[in-house]
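**Q** Sequence below, structure please.
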Amino acid sequence: MAPSIAENPTAEVVVPVKVSPQASTSKPKVRRIIEEEGGKSTASYPHYLPVWDYGEKYPPLEPFTHIDHGKDADPSFKDLLPEGSQIQRLTPTIGSEVTGVQLSKLTAAGKDQLALLVAQRKVVAFRDQDFADLPIQEALDFGGYFGRHHIHPTSGAPEGYPEIHLVHRNNNAWEYDDYLAAKNSSVSWHSDVTYEQQPPGTTFLYLLDGPEVGGDTVFVNQVEAYNRLSPALKERLHGLKALHSGFEQAEHSLKRGGVDRRDPVKNEHPIVRTHPATGEKALFVNGGCECCPMKSGIY
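**A** Predicted coordinates for the structure are as follows:
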């Protein structure tokens, strides 16, 4: 999860709808990973395997009113952390681990407190969750409580559920291997889809299959990054904006035979943002990475 960055929205919620591809004499190409694996897969959840539909196109995203549910949540967390649950801080400034809580069973009050806890701790890991075993739509319904689902313009998704952003690597992932071959580290710091006018405020990430060792996902606290700046640099950054572009990502996808389900956009965002629930200031800059190119320029 990440803090919400929607500011001063003025429109009602508008959910993107599918645009039917233009009629053609040939059937739109659909690429399915499971077909490339001969119809069989060792994946624990094969219905989650990615599909790329080349006939799928979405209209531009419309502005929407974002409600940060953590803003008025009970800070005692009594509905989120019942008796018998445990919470442990992983570092002083970011990350907590929770056991004894099944997120899919939370009440509305518990969900509000979840939003507040994540705003405070930036990343919270919950053990032994059942999201992967639920019907995909039920998992989406849970996530939808925290804001409008984002549909990624270039990534693969489970068939029929474009709101799921999959990170999938198989034995043919030569492109990523080539990218890592030129680096002395596999670490690539970035924040997804910051080029949107209203980037996602909350992210749920769960693992379906992973390596026995390695493959770690790491997170950075942009509030702490801001707090450690000198007073002079903080003053310099306030009022500056960065231009975030999705054109490079779209071009990269098309060059390698991928999809572009929505026309790319550019949007500017303040470099310093304020979280509505905690009042904390955070840096909002994004260098992107070569495997999912995005560009940002500061001015």
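**Q** For the rest of this, base every contact and every neighbour count on C-alpha atoms.
**A** Will do.
**Q** quick one, strands of the chain?
**A** 30-32, 51-53, 86-89, 96-99, 124-126, 241-245, 266-270, 272-274, 281-283, 295-298 (DSSP state E).
**Q** Centre of the chain to the second one, how far?
**A** The reference is to strand 51-53. 19 Å (CA atoms, centre = their mean, to the nearest Å).
**Q** what's that strand packed up against?
**A** Secondary-structure packing of strand 51-53 (3 or more CA pairs under 8 Å, 6 or more residues apart in numbering; DSSP states H and E): strand 30-32.
**Q** helices or strands next to the strand it packs on in the packing?
**A** Where contact means 3+ CA pairs under 8 Å, 6+ apart, strand 30-32 is packed against strand 51-53.
**Q** got a list of contacts for the strand it packs on?
**A** 28-33, 155-159, 258-259 (CA atoms under 8 Å, 6 or more residues apart in numbering).
**Q** Equivalent analysis for stretch 185-195, please.
**A** 152, 180, 199-200, 243-246, 265-268, 286-289, 294.
**Q** repeat that for 6 Å
**A** 244-246, 266-267, 286, 288 (CA atoms under 6 Å, 6 or more residues apart in numbering).
**Q** By neighbour count, which bits of stretch 219-237 are buried? Give me those.
**A** Neighbour counts over stretch 219-237 (16 or more other CA atoms under 10 Å) mark 221-223, 226, 237 as buried.
**Q** To check against the first, give me the structure of this:
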Amino acid sequence: MSTVETITQSIPETLSLRPAASEDNGADQQSRQEEPYRYAHLLPQFPRQEHFPPLTPFEHVDPGARALSHANPRSFLDGATSVIELTPNLGSEIQGINLATLDNIGRDQLALEVARRGVVAFRDQQDFIDRGPDFYLEWGRYFGRLHIHPTSGHPEGYPELHLVYRDANTTFNYELHDSITTTLWHSDVSYELQPPGLTTFFLLSQPTTGGDTLFTSQVSALKRLSPQFVAFLRTLKAVHSGVEQANYSRAGNRGGVVRREPVEHIHPVVRRHPVTGEEALYVNRQFTRRIVGLKREESEAILRLLYDHIDKSGDNQARVKWSPNTVVIWDNRVTAHSANVDYGELKQRRHGARIAPQAERPIPALDGLDLDK
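**A** Next up, the predicted model:
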């Protein structure tokens, strides 16, 4: 039996699922439950024989840099019917723009807008979502080399698409069941030498309520700190590790596969965005392990302070509430995010897809900081 069949059959016939907008037309709920799942071809697979070699360095050219020379770098928004800032410093919500039909100029401007706002939610994107996985790859490759996740599920034949999945009986999410909260701030796969930059995510199925995504601005978080402390942080670099994530899968969780051996890399604690020039904190609870050159207690004290600052600073955060056919794009270099798994008791499905083009190796905010020592 295939993974798709296994997941599909694990869903009770009486399970109430929220369909895509095109399916939510007022028809009888029971009749919708009996229909085949529209996105069954995008359910997660975990081929046991699938293995990939280590990632190799590449030169990344950020599309957003081209938009800096445009007379109006935001002209791709000219047809928008609504542009709302979620907070003064982080996040926007946009309606009236069809991402699927953006030309290269529009995509360049999109990259710059997301870099400046951190995260942007585009509503009413059924055209984008329904164009399917080949289009998703074409879209993502415009912004960088597509990352293949070492442990997560992907649709059959499309390892570049990272999937999150949870239903009444199955979870292929990374979850810490021994914690009192599901909040776990992170920057995606920050352990890679060249972590993702402009990241696209959307839900194919979602619970009737809950399952929001939380975002925080690492630019704003840095600005809250004293200049003297920031000057010190610029001199530091930290180890980011994928070992724990791989071990979680090897233990039989999340599909139980490791397609590429885990890596650890050293990144600056404060990085500079290659297009905007803004500086941002670059540490996160999930993958940052220690500060290089400091004794254990010193490293733990600084990281604990920074983690607590990120966790507790609601004035640096924004919350994206999902509605059908929403596509959310964020800059993984200057934001952190967390899933909000508050819908478990509803026994409903949440199925999402992420397109994660890699970007440059993090650039230290401090000129001359040597990351190879």
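**Q** rewinding a little: of the contacts of stretch 185-195 of the first structure, which is the most crowded?
**A** Compared across these, H244 has the highest neighbour count, 25 neighbours, by other CA atoms under 10 Å.
**Q** what does it align to in the second structure?
**A** Aligned counterpart of H244 of the first structure in the second structure: H240 (TM-score structural alignment).
**Q** so who does that match touch?
**A** For H240 of the second structure, the contact set (CA under 6 Å, 6+ apart) comprises 191, 264-265, 287-289.
**Q** between those residues, which is nearest T213 of the second structure?
**A** F287 (18.7 Å; CA to CA).
**Q** The closest one and S241 touch, don't they?
**A** Yes - here F287 of the second structure reaches S241: they are 5.3 Å apart, a contact under CA atoms under 6 Å.
**Q** And the helices in the stretch 1-150 of the first structure?
**A** Shown for the stretch 1-150 of the first structure, the helices assigned by DSSP state H, counting those that start in this stretch span residues 33-36, 108-121, 136-144.
**Q** got TSV for those, with mean neighbour count and distance to D130 of the first structure too?
**A** Listed next are the helices of the stretch 1-150 of the first structure as TSV, based on neighbours: other CA atoms under 10 Å; distance: least, CA to CA, whole Å:
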stretch	mean neighbour count	distance to D130 of the first structure
helix 33-36	14	23
helix 108-121	22	16
helix 136-144	15	9
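**Q** got the ones you listed as CSV, with distance to Y58 of the first structure columns?
**A** CSV is the format used below for the helices of the stretch 1-150 of the first structure (distance: least, CA to CA, whole Å):
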stretch, distance to Y58 of the first structure
helix 33-36, 22
helix 108-121, 29
helix 136-144, 19
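**Q** nearest to L254 of the first structure, of these?
**A** It is, among the helices of the stretch 1-150 of the first structure and with distance given as CA to CA, helix 33-36, at 17.9 Å.
**Q** now the residue mapped onto E280 of the first structure from the second structure: how far from V114 of the second structure?
**A** Following TM-score structural alignment, the counterpart assigned to E280 of the first structure within the second structure is E278. Distance from E278 of the second structure to V114 of the second structure, counting by CA to CA, to the nearest Å: 13 Å.
**Q** next one: Q286 of the second structure
**A** According to CA to CA, Q286 of the second structure and V114 of the second structure sit 23 Å apart.
**Q** For I164 of the first structure, find the nearest of the helices of the stretch 1-150 of the first structure.
**A** helix 136-144 (8.1 Å).
**Q** Give me the angle between the closest one and helix 108-121.
**A** If you take axes from the mean of the first three to the mean of the last three CA atoms, to 10 degrees, helix 136-144 of the first structure sits at 60 degrees to helix 108-121.
**Q** Read off where helix 136-144 of the first structure ends up in the second structure.
**A** Helix 136-144 of the first structure maps onto residues 133-141 of the second structure, going by TM-score structural alignment.
**Q** so how much does the matching stretch differ from the first structure once superposed?
**A** With mean CA distance after the TM-score superposition for the first structure, stretch 133-141 of the second structure departs from the first structure by a mean of 0.9 Å once superposed.
**Q** Nearest to H168 of the first structure, out of the strands of the first structure?
**A** Per CA to CA, nearest to H168 of the first structure of those: strand 51-53, 10.8 Å.
**Q** and the closest one, which stretch of the second structure?
**A** Strand 51-53 of the first structure maps onto residues 45-47 of the second structure, going by TM-score structural alignment.
**Q** Show me which positions of that stretch end up buried.
**A** 45-47.
**Q** Figure out the helix or strand that I310 of the second structure lives in.
**A** helix 296-312 (DSSP states H and E).
**Q** can you tell me what part of the first structure that helix aligns to?
**A** Counterpart in the first structure of helix 296-312 of the second structure, with TM-score structural alignment as the criterion, is absent.
**Q** Return the set of buried residues in that helix.
**A** 299, 303, 306, 309-311.
**Q** other SSEs contacting it?
**A** Other helices and strands packing on helix 296-312 of the second structure, by 3 or more CA pairs under 6 Å, 6 or more residues apart in numbering; DSSP states H and E, are absent; none qualifies.
**Q** the inter-axis angle of that helix versus strand 213-217?
**A** 120 degrees.
**Q** chain center to helix 296-312 of the second structure, what's the gap?
**A** 23 Å.
**Q** same thing with stretch 204-212 of the second structure?
**A** Per CA atoms, centre = their mean, the centroid offset for stretch 204-212 of the second structure relative to its chain is 16 Å.
**Q** Can you measure across that stretch, start residue to end residue?
**A** From its first residue to its last, stretch 204-212 of the second structure covers 14 Å (CA to CA).
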